[in-house]
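Student: missing the sequence, but the structure's below:
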């Protein structure tokens, strides 16, 4: 099925961070309640058609800061040859490079990140850092670069000035879509977040990526976020039932509420909706 539009309408919720009263969370309910799942090693064609087995690892990973580099470096130093296919060139020639902006990134070797184990490696294909986390029974966010474990959730910051001269920090959680990669994102051969093929997860994103979301916003804010997402899904189900009861479907007439007013539509991610229609049709 074709990729869904990037500019489809979304439902948002805002709330004050329980742990940080000076900041407000703005969360994309449409994305967080979608059924996206990672298709790596399960049908992902990759962002580069020439490297389909590399998923989104063809560009390497930019380390966000000194703490990120130190944490990943500590794990890399302990990887054995049975865990990391390209360990020899990685240790001999370096596994990082300086990027054009003065930061540090993982080195790209033979078309993909040097930490990516290729098909045929005895330990199996995939990120050596991710595989280490799985082997130790810890969350992959403890071993992988920040940009890797956060994808495809995008966290953005904005200082909001209010008319009375006060301000607050707005923290947005939304989908890391093609635009988030910059202008080059539109040139990726394939990308998952708006592809119906990737919206077949058993759980919504706010559940499947719970550990990552807690790491991004904290446990207290996540608890509020999870409640809002659950309420959104319940309301969406109720609206769908009302439509069905009125003899319509998701694209039909807006059902009428108890006061005689039309019920506002609750927005399901278009790729999730498309995946659901395909499943129903099949």
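Tutor: Sure thing, it's come through. Every value quoted in this text rests on a predicted model; they were computed, and no experiment measured them.
Student: C-alpha from now on. contacts and neighbour counts both.
Tutor: Noted.
Student: Run a quick neighbour tally on residue 268.
Tutor: Residues lying near residue 268 (other C-alpha atoms under 10 Å) number 23.
Student: Quick check: closest non-adjacent residue to it.
Tutor: Computed as C-alpha to C-alpha, 6 or more residues apart in numbering, the closest residue to residue 268 that is not its neighbour in sequence is residue 30, at 5.6 Å.
Student: Would you check how far apart the one you found and residue 224 are?
Tutor: According to C-alpha to C-alpha, to the nearest Å, residue 30 and residue 224 sit 16 Å apart.
Student: show me the residues around the nearest residue to residue 64 once chain neighbours are set aside that make contact.
Tutor: Spatially, and ignoring its direct neighbours in sequence, residue 64 is nearest to residue 146 (6.7 Å; C-alpha to C-alpha, 6+ apart). The neighbours of residue 146, taking C-alpha atoms under 8 Å, 6 or more residues apart in numbering as the test, are 63, 64, 68.
Student: Check it against this one:
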């Protein structure tokens, strides 16, 4: 089935961060109540047609900051060869590389990211690997009984939820930080996002989840917002589901 075209009508709600009065959350109710779910290994075509088994792991993962990289490094130390196909390569030549200089804005330092090996992220176990295909850091978390939020790079566990910050000045000249929580659409990838051969968030094939995003992705939302803010999100989403017709539902959801 086809990918629905952007943009389309969405519903939003705003509330003050219960843990920080200087922040206001702006949440995309249309996205958070949608039935999107990750279908890696179950129909995902990958972002590039010539690498359908990679999912969105072809390009490697950029680290958000030094803390992000350090947290991943702690997880890497715990990865045995039975869970990481490229462990020998990672130990021999490292698992971090600098961003391609051609993509760097003039005057900025190249970002640090996970290495690309054999055409995809070094942590991506390929089809046929004994422990199964997919992210080795994700598999590690599952094997240890913890959430992958603790082991994967920030950009990986957040996708396709997108958190953005914006400074807002009210008409009375007071200010606050707007923290938006919404869908990581194609445009979130930058100019190259529209060149992706397949992308999941607005594709009907990936909107078959048994639970809405705000429930299925609870761990990610709590990590991004905090427990108290998440409880507010859950209440707002439930009210939206009970009161809203189809007009503001995600158009990729089953009708």
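Tutor: Yep, it's here. Note that the coordinates shown come from a computational prediction; the quantities given were computed from them, not determined experimentally.
Student: In PyMOL, select just the buried ones from the contacts of residue 146 of the first structure.
Tutor: Buried members of those, defined by 16 or more other C-alpha atoms under 10 Å, are picked up in PyMOL with:
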select buried, resi 63+68
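Student: before we move on, back to that, how many residues are close by the residue nearest to residue 268 of the first structure?
Tutor: Neighbour tally, residue 30 of the first structure, other C-alpha under 10 Å: 25.
Student: Need the counterpart of residue 232 of the first structure in the second structure.
Tutor: When the second structure is aligned by TM-score structural alignment, the residue opposite residue 232 of the first structure is residue 240.
Student: Out of the contacts of residue 146 of the first structure, which sit inside helices?
Tutor: residue 68 (DSSP state H).
Student: which among the contacts of residue 146 of the first structure gets closest to residue 173 of the first structure?
Tutor: residue 64 (17.6 Å; C-alpha to C-alpha).
Student: what residue of the second structure matches up with that closest one?
Tutor: Per TM-score structural alignment, residue 64 of the first structure is aligned with residue 64.
Student: Which residue is the nearest non-sequential neighbour of the most centrally placed residue in the second structure?
Tutor: Centroid-nearest residue in the second structure, with C-alpha atoms, centre = their mean: residue 159, separated by 0.7 Å. If the residues on either side of it in the chain are set aside, residue 159 of the second structure comes closest to residue 184, at 6.6 Å by C-alpha to C-alpha, 6+ apart.
Student: Look up how far residue 150 of the second structure lies from the one you found.
Tutor: 20 Å.
Student: what about the residue in the second structure sticking out farthest from the centre, distance to residue 13 of the second structure?
Tutor: For the second structure, the residue at maximal distance from the C-alpha centroid (C-alpha atoms, centre = their mean) is residue 172, at 35.8 Å. Here the criterion is C-alpha to C-alpha. By it, residue 172 of the second structure lies 22 Å from residue 13 of the second structure.
Student: and what of residue 254 of the second structure?
Tutor: In terms of C-alpha to C-alpha, residue 254 of the second structure sits 23 Å off from residue 13 of the second structure.
Student: And residue 249 of the second structure, by the same measure?
Tutor: For residue 249 of the second structure, the distance to residue 13 of the second structure - C-alpha to C-alpha - is 14 Å.
Student: next one: residue 155 of the second structure
Tutor: 24 Å.
Student: and what of residue 223 of the second structure?
Tutor: In terms of C-alpha to C-alpha, residue 223 of the second structure sits 19 Å off from residue 13 of the second structure.
Student: next one: residue 212 of the second structure
Tutor: 17 Å.
Student: Looking at the two, which one has more neighbours?
Tutor: Set residue 212 of the second structure next to residue 13 and count neighbours by other C-alpha under 10 Å: residue 212 wins out with 20 against 14.
Student: distance of that one from residue 32 of the second structure?
Tutor: In terms of C-alpha to C-alpha, residue 212 of the second structure sits 7 Å off from residue 32 of the second structure.
Student: And residue 48 of the second structure, by the same measure?
Tutor: For residue 48 of the second structure relative to residue 32 of the second structure (C-alpha to C-alpha), the value is 26 Å.
Student: tally of neighbours for the nearest residue in space to residue 213 of the second structure that is not next to it in sequence?
Tutor: Excluding the flanking residues, the one nearest residue 213 of the second structure by C-alpha to C-alpha, 6+ apart is residue 32, at 4.9 Å. Using other C-alpha under 10 Å, residue 32 of the second structure has 26 other residues around it.
Student: related to what we said a few turns ago, need the contacts of residue 146 of the first structure in CSV with distance to residue 102 of the first structure, can you?
Tutor: CSV is the format used below for those (distance: C-alpha to C-alpha, whole Å):
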residue, distance to residue 102 of the first structure
63, 11
64, 11
68, 15
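Student: Of the contacts of residue 146 of the first structure, which ones are shared with the second structure?
Tutor: Of those, the ones still in contact in the second structure (both residues aligned by TM-score structural alignment, their matches' C-alpha atoms under 8 Å) are 63, 64, 68.
Student: looking at it, the second one is touching residue 147, isn't it?
Tutor: It stands for residue 64 of the first structure. Yes - under the criterion of C-alpha atoms under 8 Å, residue 64 of the first structure makes contact with residue 147 at 7.4 Å.
Student: any chance you could map the helices in the stretch 1-150 of the first structure?
Tutor: Shown for the stretch 1-150 of the first structure, the helices assigned by DSSP state H, counting those that start in this stretch span residues 29-32, 66-76, 87-93, 128-136, 146-150.
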